[in-house]
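Trainee: Below is the structure, and that's it, no one-letter string:
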């Protein structure tokens, strides 16, 4: 018997460990056990080799063996260049060395790749604090704590971020929460003591967000608290709920959750309780359980407007904006036409970039429930819809009450001023806000755009570095970032970024980079752009990619010395107006140019012109970059000529509108979808008239004579007052005399067309 038992024990399979279990051992400081456990990582673990090395690296880092940690992380990134946990680990290492900018870049990369991973968000928040980006630090740390409410370091760091913004009461609560988790947490003890002696820095509170400046108002317009709705009749469970809700925000006890679940069982048909329970779960970091409560309730009560509203708000915070929109609209269908539902729906639409749909809701809310907050939200809606005059009217009304700063919308006010040409006023506001709020990246980016718009290129490009905060596909490599040093004999990787037009425009800096005599330039580009760039810059190794975070193509690149994002090249090479290119640099396929010229000549007698009329998306100001093609008739009829469409996308309806207006536009879809063909077609034309879109960059880069139909104040690329674009000497900028005045602008373009080409016709 004993022999059999021993045999079973001896042959028992070895213990396997999960990644979470090993991380718990690391957090507890049991490094020897964690080291052994990492060797027994469960074989079903995805990316097991990379995970195993990252665990070993973190153990090495926690035991102050930085050299081994860096070697492990570098080995991981050689195998999987986009492995987010290795980038997170490098951020930890660099932060410990005081290399805060590099630490921030790797933390941003990791959090973009895994936006719900609390460890990455916590590290990103810490890096923001070290760089003085307190508003962004608060956002990242709040997101981290929603995922991991028992993270004492994040509570402490959130307190620091809030303290720096003058929000002392909230900061104190954060330090207390950290100490509840660890009463001997020295950093929180010191911070709380400093706060209690009133020695902490204090600045005016505000929200510098430019992506959605209304975020500061959302807490005031959405019912996210745990208080019982006073408009509802008293219920038997109210007293017990008040006791549950009185527990301070932070890590909660099992007894509180148990009491909540007992209430839910005893009052299973009460929608208000289900909504409050959802908020409690979310506040304590268990959003999934909160959603499960509402989901279960809606299965049995599918026509509950209160529950649909609660689900909409919960999904809005998750964030799941389409899901939130669906439930909020259902609440409205069920008769819940009150302010909170409408404002939540407005927010869901705004977050999806559907500004035109959100505007009527903001107008309705201000009309039915006039208030300063609703007026501010209406101003933001006008701003996003490019109706800057109406937005400024609203902002001016708030400014008269000294509320623009208090409501956290002053940066949006400045943007509106800049887009109406009041650039000096906007710059003064940005400077004021930066002084109050610290080194806020988005404010500095907005200020940089104003400098670039007015051709103050040195200051503009230095501030343009802050664009990385808004790039969801921002990437970084585990090698030094090039800062302008000698490149002779070195290999440099140029990383793609932003859109198609931006990559063509910034590619004008490649000859300057090549003039530095690097041994090797590896240029990443979006696959659609890559063939033309490869032909234009044969000295570069051009790699077409999807511009994603996996960076799989990098595995085949050996001995990289440094990297640079493509959008950073102008910081080195375009600091004055005289440093911009004076000749075309994009080389289309000459055989395809001849092909398209032949196709054009079959249309009839020339000259031959191309046009496009739609630019951008709602978030990139399509409202002022787009006109109906039917308005182009004065241009297309200015002299005998043939016109082709250069417009990307489905243009069937628009071509029909043009035809009804008496405009004939030939559209070759194959020449639009393939950008190498697109370049050849543009080069085969005699001229181009286009709104602000990718067509401008292709036409300018191949050297085609081009006129841009621009709004009164266009994006910074086009300049505020210049006649020609700095990037392309052959591109002339025509500007609307007043906002949305396309008719006058098209008439001006028609005059330019006649002046330029009629002498050729006479000849």
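Mentor: Arrived safely. Just so it is clear, the structure is predicted and the values come from calculations on it, not from any experiment.

Trainee: rest of the way, CA atoms for contacts and neighbours
Mentor: OK.

Trainee: which other helices and strands contact the strand ranked longest in the chain?
Mentor: Secondary structure of the chain per DSSP state E: the longest strand is strand 520-526. With contacts taken as 3 or more Cα pairs under 8 Å, 6 or more residues apart in numbering; DSSP states H and E, strand 520-526 sits against strand 491-495, strand 541-545.

Trainee: Can you check which helix is longest in the protein?
Mentor: The longest helix of the chain (DSSP state H) is helix 742-762.

Trainee: what about the strands in this protein?
Mentor: 491-495, 520-526, 541-545, 562-565, 608-612, 642-645, 687-691, 706-710, 731-735.

Trainee: Tell me which residues touch the residue nearest the centre of the chain, please.
Mentor: Nearest residue to the geometric centre of the chain (Cα atoms, centre = their mean): residue 470, 3.7 Å. Under the criterion of Cα atoms under 8 Å, 6 or more residues apart in numbering, the contact list for residue 470 reads residue 442.

Trainee: Distance-wise, check it relative to residue 51.
Mentor: Per Cα to Cα, to the nearest Å, residue 470 is found 29 Å from residue 51.

Trainee: Could you do residue 507 as well?
Mentor: 37 Å.

Trainee: So these two - more neighbours on which side?
Mentor: residue 507 (25 against 19; other Cα atoms under 10 Å).

Trainee: so how far is residue 565 from that one?
Mentor: 11 Å.

Trainee: Next, the contact list for residue 394, please.
Mentor: 375, 376, 378, 379.

Trainee: again, only using 7 Å
Mentor: Residues in contact with residue 394 (Cα atoms under 7 Å, 6 or more residues apart in numbering) are 375, 379.

Trainee: do the same with residue 696
Mentor: residue 690.

Trainee: mind running it again at 8 Å?
Mentor: By Cα under 8 Å, 6+ apart, the neighbours of residue 696 are 501, 690, 706, 708, 731.

Trainee: alright, now check it against this:
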């Protein structure tokens, strides 16, 4: 604050100066109301007294009245233009009022009158940053720190702007140092959280953002960043988005992001509401248009989905995600040529659009175009549709001459994919007998028995015994690049003979009849996949057939559902409490090996049974894994049974019933 004014021969000026002097003493001790009253008395005595105007404006700043502060300090500047503090504090008030261009001019005026002037340089940085002039803002903050190295606020602001410029590694130590000096710098704490997220340290980043919210619960930026971080790592982000939207209910981007989090949690109806809210706030928001279109497709309304995707593309013709989602809608409508054109258009707009290339791969493989399909399928790990690539410190094998190098073959995705792609292992290990195989730990005993002489193990950090690697899903690109593909051996997966004998004895105890394993649903049914599964009740026409001994292969138990169907229809579905079909795959394989038939929806149950060589009837619509054929060439003993009309696979049950009747009668 200014010092006492000089004495004057003017009585009014002298009175005003004396009042200002008294007010300053009160002001400095925090007695703001009393100081303000004296400043106003001074202005009554001398209306343009610059110190009184300036200091009264500073009280207005301190009490959050920034419009009044800017007006008062502006009058002080007009009355006396050569005082750098006036200009600096006017800049502060204008910046707080949301007038950064005017604040920039005032801060530069302060710096012309006094240099160095760290406080004015910091305010200049704030004004520049608010105008999007980030690089200039960084220089202003650096000037403030050169003048005052212990200026924590300027150091925090520099860290904030550097993080925004993509320089998180440089920003992190600055932000930490600033917070050590002044833990109350909430914006710096939030920025440090973001920098840590940028640097791939999500736990630390989320913790820092939570700390910022504890100190300032209404910090919308920290709430939004935390929600986004939780969303990216697949955690429950909806509560964090709700908190943010309570603070910023008019943010269309926030509603769109919330919708994506709800969609990821398979809360489709709630996601639709969120996307629609985003569009009410911003009708031309192409991201919300295409996302709402995706929800319509998941609801089975592909034509409406396609219309929304076209609307998005009318607004932004080069929007790669819009082309990708249009392709998916057209594919659902049966327009495969249009779908491929849309996927290709997405890749022309953005060659790195992995979801488009992945979906084009699925389409081409479904059509039996293997070379093109497997080439596109190489991007599966980047598509966000499957599990991410396993990090390995080995070079990937490109299919060339191994030249004495040892190959690591490793399983990817879920158990079903592991067994499906695993059907190529017999051929692969014939070609590369020295290869190491890493698989799901529960499969290790089965794979060791199936591939004697091969080193089989669970995923390991040991890398000294391999020179290059290849995931299972890349084997078809090398071995099945053209049709017709070589048929894998039936029953390549070998169960434990002793356990097979033990289960044979137990099943013999059930008496005569056709031993049929059944699996009717998945452990996690999403909106996108719900039509691929059934309820057990839909299977009653099969279960009640005479001479049928149904065995549950539903690995997630479903005891209540089974018991209810048994009681309702007076039938028995066999299962054994001492077999954990989820954990004990070796025991499950021994049970399956004793069955006459397995009937299943698309699940790992059918893949394992078929890999064991058990006859399998798979209920489901034609999909890409058939590679353009009427069968699934991965499994010679598997038969595909498509639904009759309708949308759900439950409509295939009557057909399967007739097939079972013929089988029981001895017909083929």
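Mentor: Happy to help now that I have it. Being a predicted model, the structure only gives us computed values, none of them experimental.

Trainee: So after superposing, what's the score?
Mentor: Overlay of the two chains. TM-score (TM-score structural alignment, normalised by the length of structure 2): 0.65; 503 aligned residues with a Cα RMSD of 4.1 Å.

Trainee: re the thing from before, nearest to residue 436 of structure 1, of the contacts of residue 696 of structure 1?
Mentor: residue 501 (35.4 Å; Cα to Cα).

Trainee: Please identify the residue in structure 2 that aligns with the closest one.
Mentor: Residue 501 of structure 1 maps onto residue 416 in structure 2 when the alignment is built from TM-score structural alignment.

Trainee: Quickly note the distance from the closest residue to its match other than its chain neighbours to residue 396 of structure 2.
Mentor: Nearest in space to residue 416 of structure 2, with sequence neighbours left out and distances taken as Cα to Cα, 6 or more residues apart in numbering, is residue 604 at 4.0 Å. Using Cα to Cα, one obtains 27 Å as the distance from residue 604 of structure 2 to residue 396 of structure 2.

Trainee: Compare neighbour counts for the two and give me the winner.
Mentor: residue 604 (20 against 14).

Trainee: Which residue in structure 1 aligns with that one?
Mentor: Counting by TM-score structural alignment, the partner of residue 604 of structure 2 is residue 694.

Trainee: my guess is that match meets residue 501, correct?
Mentor: Yes - counting by Cα atoms under 8 Å, residue 501 is a contact partner of residue 694 of structure 1 at 4.5 Å.

Trainee: Contact partners for residue 571 of structure 2?
Mentor: With the criterion set at Cα under 8 Å, 6+ apart, residue 571 of structure 2 makes contact with 543, 544, 565.

Trainee: how many other residues sit next to the first one?
Mentor: Taking other Cα under 10 Å as the criterion, the count of residues near residue 543 of structure 2 is 24.

Trainee: Equivalent analysis for the one 4 residues further on, please.
Mentor: Counted with other Cα under 10 Å, residues neighbouring residue 547 of structure 2 total 14.

Trainee: Same question for residue 265 of structure 1.
Mentor: For residue 265 of structure 1, using other Cα under 10 Å, the count is 10.

Trainee: where's it relative to residue 279 of structure 1, distance?
Mentor: Taking Cα to Cα, one finds residue 265 of structure 1 at 17 Å from residue 279 of structure 1.

Trainee: cool, residue 657 of structure 1 as well?
Mentor: The gap separating residue 657 of structure 1 from residue 279 of structure 1 is 50 Å, by Cα to Cα.

Trainee: Now do the same for residue 726 of structure 1: its match in structure 2.
Mentor: Aligned partner of residue 726 of structure 1 by TM-score structural alignment: residue 633.

Trainee: Okay, its match and residue 294 of structure 2: tell me how far apart.
Mentor: Residue 633 of structure 2 is 31 Å from residue 294 of structure 2, by Cα to Cα.

Trainee: The two - which one has more neighbours?
Mentor: residue 294 (27 against 21).

Trainee: Need the counterpart of that one in structure 1.
Mentor: By TM-score structural alignment, residue 294 of structure 2 lines up with residue 380.

Trainee: Could you check how many residues crowd around the residue nearest to residue 334 of structure 1 when sequence neighbours are not counted?
Mentor: Computed as Cα to Cα, 6+ apart, the closest residue to residue 334 of structure 1 that is not its neighbour in sequence is residue 305, at 5.6 Å. Residue 305 of structure 1 has 24 neighbouring residues, counting by other Cα under 10 Å.

Trainee: Would you confirm that residue 305 of structure 1 contacts residue 331?
Mentor: Yes - taking Cα under 8 Å as the definition, residue 305 of structure 1 is a contact partner of residue 331 at 4.5 Å.

Trainee: and for those two, which residues touch both?
Mentor: Counting by Cα under 8 Å, 6+ apart, nothing touches both residue 305 of structure 1 and residue 331.
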